[in-house]
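Participant: Okay, sequence plus prediction incoming.
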Amino acid sequence: MTTRRPSARERLLTAADRLFYAEGVHAVGIDRLLDEAGVAKGSLFYNFAGKEELVGAYLEGRAAQRRERIAAHQEGLSDPVEKILAIFEALAEAAASPTYNGCPFANANAEATADGVEARALRQFRDWLHEQFRTLTQEAGYADTHVLADQLQVLYDGAVSTSHLDQRAEPVRVAEGIAAQILTSSTRRLDPPFEPQGAAREPMDA
């Protein structure tokens, strides 16, 4: 059976994913990237308008990986509170990897201009994550979903940064525990179909 050789585009994206995440999108030059991917310079400009477009594709790929990892941890769960905590479980899995290097979007954005592709990718992922938290807290019947989503996102951001600084996944577990406490103690507008483990049910409003 013949094994299909990855296309030049696939090899460029694979090399970009590894090098950009490990070393930084601006620290890695075009020649290094081409050498790692084993392609000619013409292949880069045939598949991408330039390095900026390749950086954008790399960040899109990282966003897809994050979403897929979260979805895998949420699979089979019906309780929206458990789905929220599964987002932290997915982050803990990533932080436990020996190649973990923090948030790819924040890392790339730190090196970029305010209106660049890196900044757009960071905003898009953060908006998506905030909407996940807001939607799930709404499904769980919490009263102030926007405030609660803000609190959860701050916890998530702190877990990303601290686990990167400490090079271990334990800070994510701490953040997950705090998130569970917040969810248990927060007011619910309705008597929801699901509730955090150990939480007392709130009576329905008259």
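Facilitator: Happy to help now that I have it.
Participant: Please count neighbours and contacts with C-alpha atoms only from this point.
Facilitator: Noted.
Participant: what's the residue minimising distance to the centre of the chain in contact with, if anything?
Facilitator: Nearest to the mean C-alpha position of the chain, by C-alpha atoms, centre = their mean, lies residue 66 at 4.3 Å. By C-alpha atoms under 8 Å, 6 or more residues apart in numbering, the contact list for residue 66 is empty.
Participant: and what of residue 101?
Facilitator: Per C-alpha under 8 Å, 6+ apart, neighbours of residue 101: 21, 22, 164.
Participant: Neighbour count added to those, as a markdown table?
Facilitator: As requested, the contacts of residue 101 are exported to a markdown table (neighbours: other C-alpha atoms under 10 Å):
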| residue | neighbour count |
| --- | --- |
| 21 | 23 |
| 22 | 17 |
| 164 | 18 |
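Participant: Where helices are concerned, which of those residues count?
Facilitator: Counting by DSSP state H, these place 21, 22, 164 in helices.
Participant: Grab the nearest non-local neighbour of the second one.
Facilitator: Pointing back at residue 22 there. Of all residues beyond its chain neighbours, the one nearest residue 22 is residue 101 (6.5 Å), with distances taken as C-alpha to C-alpha, 6 or more residues apart in numbering.
Participant: so that neighbour sits in a strand?
Facilitator: No - counting by DSSP: H, G, I helix; E, B strand; the rest coil, residue 101 is not found in a strand; it is coil.
Participant: since we're on residue 29, how many residues are nearby?
Facilitator: Using other C-alpha atoms under 10 Å, residue 29 has 13 neighbouring residues.
Participant: Against that first model, consider the following:
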Amino acid sequence: MAQTAGTDVPPKGRPVRERILAAADEHFYAEGIRAVSADRLIAEAGVSKVTFYRHFPTKDDLVLAYVERKAAVERGVLEEFRERSADACDTLVAIGRGISDMSCSPGFRGCPFINAAAEYADPDHPVRRAIAAHRVWFAEYLGELLGELGVADRAAAVEQLIFLRDGAMLAGYLSLDRADRAESIVRAGRAVVEAARTDALT
């Protein structure tokens, strides 16, 4: 792409920052964060180094933006599931089927948050804190759904549902056998919820 004096003209008006983030989103997820250099993303986005570092002073700043963008997209999808579902039970079923659909899609490489966390060992790093914040949000989201289903003591059930989600994402990446995956996830989720309801009655 032709550039003039280090300035970038986004194709079809697409903002430069979005072009950089789109390149990061594709390559960080497909190949791993450490494996993708800033120079490669600069070339992929068709921007100058000056422009790249003006938007993202360090690669870690870009990784943080990538993780936050992934989190925002996932939150939007989960809220849409809740808006479109008849009740909390239907929402949980939609989540299970959504995980199955995602894990069967081309290019699926597991959970982007777990993948990113594996590359940042320090739990106090801003990237890890962003991942932790998103998982806290997800736990609260599940807790609200369980509350609507009459589960009073929700902490253990939320933890189990998150274990189920994480395990399903990992299995989806590693396993070639995808038959009946959605129903398996939904059945396991129902078992967690029913056990929590039963505990609440005893």
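Facilitator: Perfect, I can see it now. Computed from a prediction, not measured in an experiment: that's the story for all the values here.
Participant: Just give the TM-score of the two.
Facilitator: With the length set by TM-score structural alignment, normalised by the length of the second structure, the two chains reach a TM-score of 0.84; 190 aligned residues with a C-alpha RMSD of 2.2 Å.
Participant: quick one: which of the contacts of residue 101 of the first structure is nearest to residue 56 of the first structure?
Facilitator: Among the contacts of residue 101 of the first structure, residue 21 lies closest to residue 56 of the first structure (C-alpha to C-alpha), at 12.7 Å.
Participant: In contact with the residue mapped onto that closest one from the second structure, which residues?
Facilitator: Alignment note (TM-score structural alignment): residue 21 of the first structure maps to residue 29 of the second structure. For residue 29 of the second structure, the contact set (C-alpha under 8 Å, 6+ apart) comprises 109, 112.
Participant: residue boundaries of the helices in the second structure?
Facilitator: 16-31, 38-45, 49-55, 59-84, 88-103, 112-118, 126-148, 155-174, 181-201.
Participant: Which parts of the first one count as buried, going by neighbours?
Facilitator: Taking 16 or more other C-alpha atoms under 10 Å as the neighbour-count basis, helix 16-31 of the second structure is seen to contain the buried residues 16-17, 19-25, 27-30.
Participant: corresponding residues in the first structure for stretch 159-169 of the second structure?
Facilitator: Going by TM-score structural alignment, stretch 159-169 of the second structure sits over residues 150-160 in the first structure.
Participant: which position in the first structure aligns with residue 101 of the second structure?
Facilitator: So residue 101 of the second structure corresponds to residue 93, using TM-score structural alignment.
Participant: scratch that, residue 87 of the second structure is what I was asking about
Facilitator: Residue pairing (TM-score structural alignment): residue 87 of the second structure is matched to residue 79 of the first structure.
Participant: ok, that match to residue 66 of the first structure distance?
Facilitator: 21 Å (C-alpha to C-alpha, to the nearest Å).
Participant: How about residue 189 of the first structure?
Facilitator: Distance from residue 189 of the first structure to residue 66 of the first structure, by C-alpha to C-alpha: 31 Å.
Participant: Could you do residue 18 of the first structure as well?
Facilitator: Going from residue 18 of the first structure to residue 66 of the first structure by C-alpha to C-alpha gives 15 Å.
Participant: Show me what residue 55 of the second structure lines up with in the first structure.
Facilitator: Checking TM-score structural alignment: residue 55 of the second structure goes with residue 47.
Participant: Comparing stretch 158-168 of the second structure with the first structure, how large is the average distance?
Facilitator: When the first structure is superposed, stretch 158-168 of the second structure averages 1.0 Å from its matched positions, counting by mean C-alpha distance after the TM-score superposition for the first structure.
Participant: and that stretch, which residues are buried?
Facilitator: 158, 160, 161, 162, 164, 165, 166, 168.
Participant: do stretch 71-82 of the first structure as well
Facilitator: Buried, per 16+ other C-alpha under 10 Å, within stretch 71-82 of the first structure: 73, 74, 79, 80, 81, 82.
Participant: How about the contacts made by the residue nearest to the second one when sequence neighbours are not counted?
Facilitator: The reference is to residue 74 of the first structure. Setting aside the residues directly before and after it, residue 74 of the first structure is nearest to residue 83 in space (C-alpha to C-alpha, 6+ apart), at 5.4 Å. By C-alpha under 8 Å, 6+ apart, the contact list for residue 83 of the first structure reads 73, 74, 77, 136.
Participant: do residue 128 of the second structure as well
Facilitator: 117, 120, 122.
Participant: State the distance from the alignment partner in the first structure of it to residue 31 of the first structure.
Facilitator: Aligned counterpart of residue 128 of the second structure in the first structure: residue 119 (TM-score structural alignment). Distance from residue 119 of the first structure to residue 31 of the first structure, counting by C-alpha to C-alpha: 25 Å.
Participant: what do you get for residue 42 of the first structure?
Facilitator: From residue 42 of the first structure across to residue 31 of the first structure, the span is 12 Å (C-alpha to C-alpha).
Participant: Please apply the same query to residue 101 of the first structure.
Facilitator: Applying C-alpha to C-alpha, the value for residue 101 of the first structure to residue 31 of the first structure is 23 Å.
Participant: Ok, residue 117 of the first structure next?
Facilitator: Residue 117 of the first structure sits 21 Å away from residue 31 of the first structure, taking C-alpha to C-alpha as the criterion.
Participant: Looking at the two, which one has more neighbours?
Facilitator: The residue with more neighbours, out of residue 117 of the first structure and residue 31, is residue 117; 18 against 12, by other C-alpha under 10 Å.
Participant: these two touch, right, the more buried one and residue 58?
Facilitator: No - assessed by C-alpha atoms under 8 Å, residue 117 of the first structure is found out of contact with residue 58, at 10.7 Å.
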